[in-house]
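Visitor: predicted model and sequence below, questions to follow.
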Amino acid sequence: MDVFSRYAPFVQDYIYNHGWHNLRAIQVAAAEELFNTDHNVLLSAATASGKTEAAFFPILTDLQEHPANSIQCLYIAPLKALINDQYDRLTDLCQDTGINVWRWHGDVSQSSKRRLLKHPSGILQITPESLESFMINKHMDIPHLFHGLRYIVIDELHSFLRSDRGGQTFCLIERLSKLADVHPRRIGLSATIGNISAASKFLGAGSDYQTVAPKVNSTGQVWRLSMEHFYKTDPQASADNFDPAQLIGPKTDQAPELADPGIGYIFEHTRGKKCLVFTNSREECEAVCQELRSYAEYNHEPDRFLIHHGNLSPALRQTAEDAMKDEDANMTTCATATLELGIDIGQLESAFQLDAPFTVSGFLQRMGRTGRRGNPPEMHFVMREEHPESRAMLPDLIPWPLLQGIALVQLYLEEKWVEPPRTNRLPYSLLYHQTMSTLASSGEMTPAELASRVLQLAYFHNVSQDDYRTLLQHLLKTNQIERTPAGGLIVGMAGERVVNNYKFYAVFQDNEEYSVHSKSEELGTIVMPPPVGDKIAIAGRVWVVEDVDRQRHQVYCHEVKGRIPAYFGDVAGDIYPKILQRMRKVLNETQMYSYLQGNARARLTQMRDTANIAGLPDNQLINLGGKMWAFFPWTGSYQFLALERLLRIKCADRLNLRGFNSSRPYFMEFAMDCNEAEFFQIIQEEASKDFSSLDLLFLKEVPTFDKYDEYLPDELVRKEFADSVLDIAGMKKLVMQMALDYQRAHGQK
């Protein structure tokens, strides 16, 4: 098939005008599927490979050839910033074609939204939360707006694969399709899909069409990758045999008092370049930006550092994005995952990552921010730790971020492995949310009709009718829903307070936020504002609180010099078992990975020597002296949590367990009266027993884990935690393998 000639003339002109001499393989493969079949299509290819154009060139061709007075393509993205970026690209592509491109989120003007509602057409770009609002508040307009919907494009699909936000998105897609009586094809875009089969199944769940993922032969990609280690104070790990040539640039010779050498390393190696510095939390992002600005001030250099995270005001985030797009501005932006996804921020020279991200997917996405326009991707890990105290025990002598970073890189280099979707969960929190959303949008429904609408959504395939009946009975008791005289169900008084709050549109956890203002400028949001006179950190600077308006949730402040920690609420990350298993293998190997720099090589050698002397990693239970032990399961967060509870609930009495301390998912420390052989025998015996998953919950424990758990009956909260959070099957298998390994190592049968 001659793909180019099949494109609409305006698409051909766009290709000519941009000087493209040929189409990329992903664009040819996508066009053949979209033009010649009715399949759903998963387009998985490297960042900057042309996936967006691969999807939209055929879609736009179809839209021009078959116009309709309806939204014909729905584009769903996880971030408003990504929508804004793609809006500009698509608007440019569709100029003078008659195909309208619309966007709908909190920052879009009401006049633009009114025009869409009056004259629906073309492409609508939206976030899951805005789509939820749409379904509730514009319910009666859905058939009119979407009766000609033919395509749904889900960008950055990988970001939806392991959370209830993804479940919400696909529930909304199914609900909208049924309400508008349409059967749109789904097109998923992602640069970091590991298990193509599982992701395809997730993308197509509840759809009328087969889902395919075109195979594209990718050319070998060159990476520029380094990983360096720093203690936060000298001496460094390679102090005895330090070779300056091992660094990727000059070492800083001027630093503020008590400065962090790792931050100094970043300061020097971003000078005169356009870079991103990724952190794993908003707090760390603020701290790093403050420190980098201190370096600039100390060295009498202009401030060249920007900041970008979810708690900043849209204006400040936009300032950072615009500066990064400016080809002449050599600025460095400190960021969280908000710049991890596919926003076009111009020609970046390199990315820096402080410590290790939680996932291979995150590592690949962050590195993929660089390497555009023909240059190889470039990322530099900077691992930092405090010098261990002289009396520190074994677990504290291991640089876990360094070990984790090596494991993430090696898993992809060796196996091209990326985390698979989370499936087979019991998503009761989302079940509550979609139940309330359905009632709020549709009005009175019989229990049977409501159950039919909600339980038939593909994401709830594991939820039984008995469990749903239990939920509805509880919601009636708590006045979340009410029964009408005719026997129907409607949203109750207590439920109205939940549903009518704008925060209801999101299924991810949020904190009680206060907007921060300095004069006329909005800086962003914080949680738990301090008393008047205290300091806060936001936007990479320090401010003194002048006033707190708790009724309006506003904080007023003025800027001062200095550095203090920031706090935006708890951030949790779960790590997949395969990553911990590869970390264990790193300890056991003798090879020195080519991307490690001088300090990192020295620190890895020290770590391996320390582990070898202690008996790690072959032995998973290490005596720390007397009756104190350290236990290294080498497994992921959810199996680790289940094992932790097996020890504390099922084995504690037999082991006489006490002084239990856990650093999830790396190690546990405790005192016990048993020896090593007795420990493995006892945990094997207890794990092999036939017990309910609920037996690994503490007495009267109701572990709220997801946003809407507080509105669920206790029995469903406990069941969801036991069956969906605790990986008990994986834990049992792990325990049996550990016991078997111990027996083999000690010549036992």
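Guide: Okay, I see it.

Visitor: CA only for contacts and neighbour counts going forward, please
Guide: Fine.

Visitor: hmm, Ala45 and Ala191 touching each other?
Guide: Yes: using CA atoms under 8 Å, Ala191 is in contact with Ala45, at 4.9 Å.

Visitor: for the helix or strand containing Arg497, buried residues please.
Guide: According to DSSP states H and E, Arg497 maps onto helix 493-499. By neighbour count on 16 or more other CA atoms under 10 Å, the buried set for helix 493-499 is 495-496, 498-499.

Visitor: before we move on, what about stretch 286-298?
Guide: Quick answer for stretch 286-298 (16+ other CA under 10 Å): 286-296.

Visitor: before we move on, what SS does Thr91 have?
Guide: helix (DSSP: H, G, I helix; E, B strand; the rest coil).

Visitor: what about Ser5, neighbour count?
Guide: 10 (other CA atoms under 10 Å).

Visitor: next one: the spatially closest residue to it that is not a sequence neighbour from Phe57, what distance?
Guide: Spatially, and ignoring its direct neighbours in sequence, Ser5 is nearest to Gln12 (7.8 Å; CA to CA, 6 or more residues apart in numbering). Gln12 sits 9 Å away from Phe57, going by CA to CA, to the nearest Å.

Visitor: repeat that for Leu426.
Guide: 39 Å.

Visitor: also Met436?
Guide: 38 Å.

Visitor: what of Met367?
Guide: For Met367 relative to Phe57 (CA to CA), the value is 27 Å.

Visitor: can you get me a residue count around Glu669?
Guide: For Glu669, using other CA under 10 Å, the count is 22.

Visitor: ok, it - contacts?
Guide: When contacts are counted by CA atoms under 8 Å, 6 or more residues apart in numbering, Glu669 touches 628-631, 659-662.

Visitor: which stretches of the stretch 401-550 of the chain form helices?
Guide: Remark: helices assigned in the stretch 401-550 of the chain by DSSP state H, counting those that start in this stretch are 428-442, 447-455, 465-477, 493-499.

Visitor: possible to save those helices as TSV with distance to Gln125?
Guide: Listed next are the helices of the stretch 401-550 of the chain as TSV, based on distance: least, CA to CA, whole Å:
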stretch	distance to Gln125
helix 428-442	21
helix 447-455	25
helix 465-477	33
helix 493-499	24
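
Visitor: so how far is the helix or strand harbouring Glu268 off the chain centroid?
Guide: In this assignment (DSSP H and E), Glu268 forms part of helix 261-269. Offset of helix 261-269 from its chain centre (CA atoms, centre = their mean, to the nearest Å): 27 Å.

Visitor: can you give me the buried ones in whatever helix or strand comes next after that helix?
Guide: For helix 261-269, the following helix or strand on the C-terminal side (DSSP H and E) is strand 275-278. The neighbour-count check on strand 275-278 (16+ other CA under 10 Å) flags 275-278 as buried.

Visitor: tell me how far Ala54 lies from Ala48.
Guide: 11 Å.

Visitor: take a look at this one as well, against the first:
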Amino acid sequence: MTDPADALDLLDPALAHHIVNALGWRSLRPLQEAAVAPLLGGEDALLLAPTAGGKTEAAVFPLLTRMNRHGWKGTSVLYVCPLKALLNNLHPRLRTYAEWLGRSAELWHGDVTTPRRRRILTDRPDILLTTPESLESMLVSSHVDHRAFFAGLHAVVVDEVHAFAGDDRGWHLLAVLERLSRVAGRPFQRVGLSATVGNPGELLSWLQGAGQGRRPGRVVAPDADRTAPAPSVDIELDYVGSVANAATVIAALHRGEKRLVFCESRRTVEELGEQLRLRGVTTFLSHASLSVDERRRAEQAFAEARDCVIVSTSTLELGIDVGDLDRVIQIDAPATVASFLQRLGRTGRRQGNKRNCLFLALDDAGLLAAAALLLQWSRGWVEPVVAPPEPRHLAAQQLLALCLQEHRVGENLWQQWWGGVGPFGPDAAPVVRHLVEQGFLDQDGGLLFIGPEAERRYGHRHFMNLTAVFTAPPEFTVFSGRSEIGRTDPDLLTEEVTGPRKLLLAGRSWLVTYIDWRRRRCFVVPADEGGRARWSGFGGDRVRSFTLTRAARDVLLGEDPPVRLTKRATARLTKARETHLHTVHPAGTLITRLADGDVRWWTWAGHRANATLAASLPAVVAPQRRFGDQWVRLRDDLSPARWKSAVADTAAGMCLPDVDGRAVRGLKFSEALPARLAEATLAARAADEEAARTVLAEPVRLTTLTSP
């Protein structure tokens, strides 16, 4: 690690002067100190630190120094974020840092106006803050000379890189970076910023893309190597039983403090927001279906207020600044330990304050999930970030985008654009054939170019739909007068109702006065109470991993998380343990046969492992309602001999889960794939073969119960 006394001296003198005199820093933080030398040396890096750990400065200060030292011209640094709101939040800081050295930083995303974009194209900023989708739009736009614009590119910072890598936006980001590297004519330095992850080395290798093994790279995480005790935390788990009760608890506790409440669905955010306002609590809301202006007003008002609550989905989990928080409250449990750590890191930033989180469980399932997550967190475990397997649909999207970008691409040269990264190498050849056969691409004289089917499906508004990686369910935009409030599910506008039709949005009830079906718009006026909120999606309910489901089994076997449990939480956990007395065993799995003939195999293996087991044991698995996170339903004529035979048959290999053909509709660009490949992609993503094999290797006990 760089000596603290030397770290500032290694930076540009003008930059170091402003750090000391404008920011008032006498030294850099540990991560910032440790990052200076490798980043100045041009190495790729993954910088790890908790929320508010100074990751942005750790990346930007050395890169600004390199920029001045080596005389980089034009747009030489990209700063990529997963959220436009995060970019908006970071822009003033980065602009200030750049201006200290006579440099500039600008925003480029979907909300940036056309005149401002024209100015950016004319006078290229040194740092461009953007999203992967906006980068793709620049590459395919006829209004952007991408070769000239990106000619000076030397470094890319990917903020919240773990948020990209765990889903398809990560594959999209990697593919766009490889294309940018070829456009710029050089490999560029890649710096990822992340909170704690379970596999930092693998995440860095993933970020390096085609540079893996060719470019130097290191994980910089000085806090992980420290022997000093971690900051003290204050965690409490309570059971409240309903959204209304949660609002009562929140209204009564921590008066005079600023509280951030995380919910796991937009509907819960809306319902809790309404209940808090009914109890006289100053409340603001933030979720993806609220309008940009509505969210921005809420976040700004919350940042400036004191005695108030902001209720949010994961939109405020990442590093958006909402001021100095006193408390974080979690309704039920987030899906991952990593999310919990992000949320916990929002508190305890003031000197002498502890990091804290109050869990409020709405039902028994939420209580068990929260207890399991806290138990696993106490063991020092964090999920590894793993890219989704077999993203063939993104290979199709990238091939179309490349042909749009270059107009014509050699039929044997397209692989070179991605340097063989992941799904964009030889394995994509069947996808190319399908695109040509179905008219998405035309082929002539050894060249590939956009075909009539791609024009028909994606050509609207200059192929805008081709740059969006996800399929979103259709929603209606809700207006009060001329002000946009947000978006709602069309089912709320079509279902039969008795009396007036009311919506719940932005934490308030609205009376529907007019619906414009053609333009998908809904007009409302304020109402007293009685509004309803709902949003649907293609993903269905969230699924728990093998590790967290097994932690839930540990809780039911009597292990409490080392946090404060209220009397209500303790009583409900005791009841849950009694209920599950015959479904858990420390030495293996259980098969229970109830008096009504219901036979279940209690694996406690998680949804994906159970889906794999159900597909791999067809001789003994019931044909309908086959599995959940905790169990697999078996045939009522199960016998020990049939069980033994079915398990023996899996020795040849596990089977991937069956995929409902209708699920393919939720896979963006699935229409550009052969149906079998689209279904194979979804099947691979629904499986957990390693966990399934672990379960099959465990002892199994068969018991008969006399009552359900």
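Guide: Arrived safely, thanks for sending. Predicted model, so just to flag it, every value in this text is computed and none were measured.

Visitor: out of the buried residues of stretch 286-298 of the first structure, list just those in helices.
Guide: 286-296 (DSSP state H).

Visitor: aligned against the first structure, show me the partner of Glu264 of the second structure.
Guide: Matched by TM-score structural alignment, Glu264 of the second structure corresponds to Asn280 in the first structure.

Visitor: quick check, its match in contact with Pro357.
Guide: Yes: judged on CA under 8 Å, Asn280 of the first structure makes contact with Pro357 at a distance of 6.3 Å.

Visitor: apart from its neighbours in sequence, what residue is nearest Ala175 of the second structure?
Guide: Per CA to CA, 6+ apart, closest to Ala175 of the second structure is Trp418, 6.3 Å.

Visitor: tell me the contacts of that neighbour?
Guide: 175, 178-179, 210, 424-425.

Visitor: tell me which element the most centrally placed residue in the second structure falls in.
Guide: Most central in the second structure under CA atoms, centre = their mean is Ala163, positioned 4.5 Å from the mean C-alpha point. Using DSSP H and E, Ala163 of the second structure sits in helix 161-165.

Visitor: which bit of the first structure covers that helix?
Guide: The alignment places helix 161-165 of the second structure over residues 157-161 of the first structure (TM-score structural alignment).

Visitor: for the matching stretch, which outside residues touch it?
Guide: Outside stretch 157-161 of the first structure, the residues touching it (CA under 8 Å, 6+ apart) are 78, 166-167, 169, 188-190, 192-193, 199, 202, 361, 420-422.

Visitor: let's see it at 6 Å
Guide: 166, 188-190, 421 (CA atoms under 6 Å, 6 or more residues apart in numbering).

Visitor: among those, which pair sits farthest apart?
Guide: For the contacts of stretch 157-161 of the first structure, the farthest-apart pair by CA to CA is Leu189 and Pro421; their separation is 14.8 Å.

Visitor: can you put the buried residues of stretch 286-298 of the first structure in TSV and add distance to Asp38 of the first structure?
Guide: Compiled in TSV, those are given as follows (distance: CA to CA, whole Å):
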residue	distance to Asp38 of the first structure
Glu286	48
Ala287	50
Val288	49
Cys289	49
Gln290	52
Glu291	54
Leu292	52
Arg293	54
Ser294	57
Tyr295	57
Ala296	56
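
Visitor: ok, the residues you listed vs Arg718 of the first structure, which is closest?
Guide: Using CA to CA, those come closest to Arg718 of the first structure at Glu286, 36.6 Å.

Visitor: any idea which element His144 of the first structure lies in?
Guide: With DSSP H and E as criterion, His144 of the first structure is part of helix 142-146.

Visitor: superposed on the second structure, what's the mean shift for that helix?
Guide: After superposition onto the second structure, helix 142-146 of the first structure lies on average 1.8 Å away from the residues it aligns with, using mean CA distance after the TM-score superposition for the first structure.

Visitor: how far off centre is the very next helix or strand once past that helix?
Guide: As assigned by DSSP H and E, the chain's next helix or strand after helix 142-146 of the first structure is strand 151-154. Distance of strand 151-154 of the first structure from its chain centroid, counting by CA atoms, centre = their mean, is 21 Å.

Visitor: give me the mean distance between strand 151-154 of the first structure and the second structure.
Guide: Strand 151-154 of the first structure sits 0.7 Å off on average (mean CA distance after the TM-score superposition for the first structure).

Visitor: helices and strands around that strand, which ones?
Guide: Counting contacts by 3 or more CA pairs under 6 Å, 6 or more residues apart in numbering; DSSP states H and E, strand 151-154 of the first structure packs against strand 73-76, strand 185-190.

Visitor: next helix or strand past that strand?
Guide: helix 164-180.

Visitor: neighbouring contacts of that following helix?
Guide: 128, 143, 146-147, 160, 459.

Visitor: on average, how far is it from the matching bit in the second structure?
Guide: Relative to the second structure, helix 164-180 of the first structure is 0.7 Å off (mean CA distance after the TM-score superposition for the first structure).

Visitor: Val586 of the first structure maps to what in the second structure?
Guide: In the second structure, Val586 of the first structure lands on Val555 (TM-score structural alignment).

Visitor: quick one: which helix or strand includes its match?
Guide: helix 546-556.

Visitor: how about Leu667 of the second structure: what's its closest non-neighbour residue?
Guide: Thr471 (6.8 Å).

Visitor: just give me the match in the first structure for the one you found.
Guide: Aligning on TM-score structural alignment places Thr471 of the second structure opposite Gln509 in the first structure.

Visitor: what about its match, how many residues close to it?
Guide: 13.

Visitor: for it, give its distance to Leu430 of the first structure.
Guide: According to CA to CA, Gln509 of the first structure stands 12 Å off from Leu430 of the first structure.

Visitor: ok, now Val532 of the first structure?
Guide: 39 Å.

Visitor: looking at the two now, which is surrounded by more residues?
Guide: A side-by-side neighbour count of Val532 of the first structure and Leu430, using other CA under 10 Å, places Leu430 first with 23 against 14.

Visitor: could you measure from that one over to Ala296 of the first structure?
Guide: Taking CA to CA, one finds Leu430 of the first structure at 47 Å from Ala296 of the first structure.

Visitor: can you check Val454 of the first structure too?
Guide: Val454 of the first structure is 56 Å from Ala296 of the first structure, by CA to CA.
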